[in-house]
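> Okay, here's the prediction I keep looking at, along with the sequence it came from:
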Amino acid sequence: MPIPPLDLDAIQARADAATPGPWRATDDDDTWRMHGTHPRIPGMKWQILKAPKANTPYAEYWPSPADAEFIVQARQDVPALLARVQELETELHRERAAHSSTIDERDRAAHYADRLAAALAPIDVRGEHSIGNCPWMAALNYADESTPDGGPQ
C-alpha cells in the first residue's frame, strides 16, 4: 500500500507552535505532569499537562511510562526527522537531476552511434537493435572487413 504524501510544512508548523523542548514527564503520589520550556522565558519549566492519579474517572488514562517517554521524546524527534526528510528530499532531487542528465547523454550518444553505423554500413548489414544484434558492432565489423588490411581505414 503506498504511503500517502506528507504535508511537511503543516508538520513543521505544528512542531514550531508546540511548547519548546526538551519535554519531561514526572509524577508524584497524586499527579502526573508533563513539562516543556517556557515559550518566552528560556530555561524556565512550563507545565504542558497535569493529570490526577486517583479519585477521578480519568486517572487511568495517563500514558504508560513507555508512552510518556515516546511523547516527550517526540518534541526532539519530530524536528530531527523533518530535517532528515528535507535533507533526503534534497539529495533525491539532485540524484533525479543527475539521472535525467545521464539518460539524456546516453540517448544523444545512441543517436550519434546510430548515425555513424548508418554511415559505415547498409541496414541489411547493421540490422536492428535486439538482444542478439548490435548494429553498431555490425557496422564496425563491416567497416573492418571493407578495408584492404582488415583494420581501420
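Great, that's in hand. These numbers come from a predicted model, not from an experiment.
> Could you use CA atoms for every contact and neighbour count after this?
Noted.
> tell me which element Asp16 falls in.
helix 8-17 (DSSP states H and E).
> Show me how far the following helix or strand past that helix is from its chain's centre.
Using DSSP H and E, the next helix or strand after helix 8-17 towards the C-terminus is strand 24-27. When C-alpha coordinates are averaged (CA atoms, centre = their mean, to the nearest Å), strand 24-27 and its chain have centres 35 Å apart.
> quick one: buried residues of strand 24-27?
24-25 (16 or more other CA atoms under 10 Å).
> same question, stretch 13-29
15, 19-21, 23-25.
> surely Gln47 meets Ala25?
No: with contact defined as CA atoms under 8 Å, Gln47 and Ala25 do not form a contacting pair (9.9 Å).
> Quick check: neighbours shared by these two?
Shared contacts of Gln47 and Ala25, defined by CA atoms under 8 Å, 6 or more residues apart in numbering, are found at 33-35.
> most neighbours, which of those residues?
His35 (21 neighbours; other CA atoms under 10 Å).
> alright, now check it against this:
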Amino acid sequence: MFDARTEEIRARHEAATPEPWGTGYDGAGTYTIEARPRFVPGSGEASVHDGIVATLTGEHCDGQTYCNADFIARARGDVPYLLDRITKLEAVLDRVGGLAAWLKEFAENELRADDRELYTAIANDLRACLAIEDTRTQQSAATKES
C-alpha cells in the first residue's frame, strides 16, 4: 500500500538530525531541543549535546512551552515508532485482502452451493471492512489537503 503523505513524513524523518533528542532549559523561559544530550562527568557543563535543533521561548515557569519542547523532543523517537506500526498494519491489511480473495475463489470453485454462499459472504465481509478502512484513509487525506 502506498500513501504519499506517509512517505513524505518518512522522508522528513530521515532528513532530520539523528536521535535521540532531549530538552534543555536556561532557567528564564527558553527551552532548547538538543541532539544527543548527555551528561559527561568532569566536563564542567551540566550536560553536553551535539547541537541545538530548535529553541522555544516562553515565560519563566511557562508550562505550555515546556510541553511543546517535550513534544518536539519526543517526536524524534515517536515518529519512527508510528511509521513502523503503519508498515506492519499495512502488511496485515494486504494479507487479509489476499485471504479474502483466496476465500472467494475457494468458495466459487471448491464448495457445494450452500457452503459457497457462506464463504462468499465471509469474503465479502472482509472486503467490506478493508474498503471502509481505505475510504477512511482517503477521506483523512482529502481533509488534510483542503
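Happy to help now that I have it. Computed from a predicted structure; not experimentally measured.
> Structure 2: matching residues for the helix holding Asp16 of structure 1?
The aligned range for helix 8-17 of structure 1 in structure 2 is 6-15, by TM-score structural alignment.
> how close does the equivalent of Tyr25 of structure 2 over in structure 1 get to Leu82 of structure 1?
Aligned by TM-score structural alignment, Tyr25 of structure 2 pairs with Asp27 of structure 1. Computed with CA to CA, to the nearest Å, the distance linking Asp27 of structure 1 and Leu82 of structure 1 is 30 Å.
> Please enumerate residues in contact with stretch 105-121 of structure 2?
By CA under 8 Å, 6+ apart, stretch 105-121 of structure 2 touches 103-104.
> hey, where'd the strands end up in structure 2?
21-25, 30-35, 52-57 (DSSP state E).
> Run the chain-centre distance for the shortest one.
Averaging C-alpha coordinates over strand 21-25 of structure 2 and over its chain gives two centres that are 22 Å apart (CA atoms, centre = their mean).
> distance from that strand to structure 1 after superposition?
After superposition onto structure 1, strand 21-25 of structure 2 sits on average 1.1 Å from its aligned residues (mean CA distance after the TM-score superposition for structure 1).
> which helices and strands does that strand pack with?
Contacts defined by 3 or more CA pairs under 8 Å, 6 or more residues apart in numbering; DSSP states H and E place strand 21-25 of structure 2 against strand 30-35, helix 63-110.
> Could you measure from His63 of structure 2 over to Ala69 of structure 2?
Slight slip there: residue 63 of structure 2 is Gly, not His. Between Gly63 of structure 2 and Ala69 of structure 2 the computed distance is 10 Å (CA to CA).
> So between the two, which is more surrounded?
Ala69 (24 against 12).
> so that one makes contact with Tyr25?
No: at 9.7 Å, Ala69 of structure 2 does not count as touching Tyr25 under the criterion of CA under 8 Å.
> Mind listing the shared neighbours of the two?
31-32.
> Quick one: neighbours of Gln73 of structure 1, just the number.
Quick note: Gln73 of structure 1 (other CA under 10 Å) scores 16 neighbours.
> actually Pro52 of structure 1, not the one I wrote
Around Pro52 of structure 1 there are 19 residues (other CA under 10 Å).
> Touching, it and Trp32? I think so.
Yes: when contacts are counted by CA under 8 Å, Pro52 of structure 1 is listed as touching Trp32 (6.2 Å).
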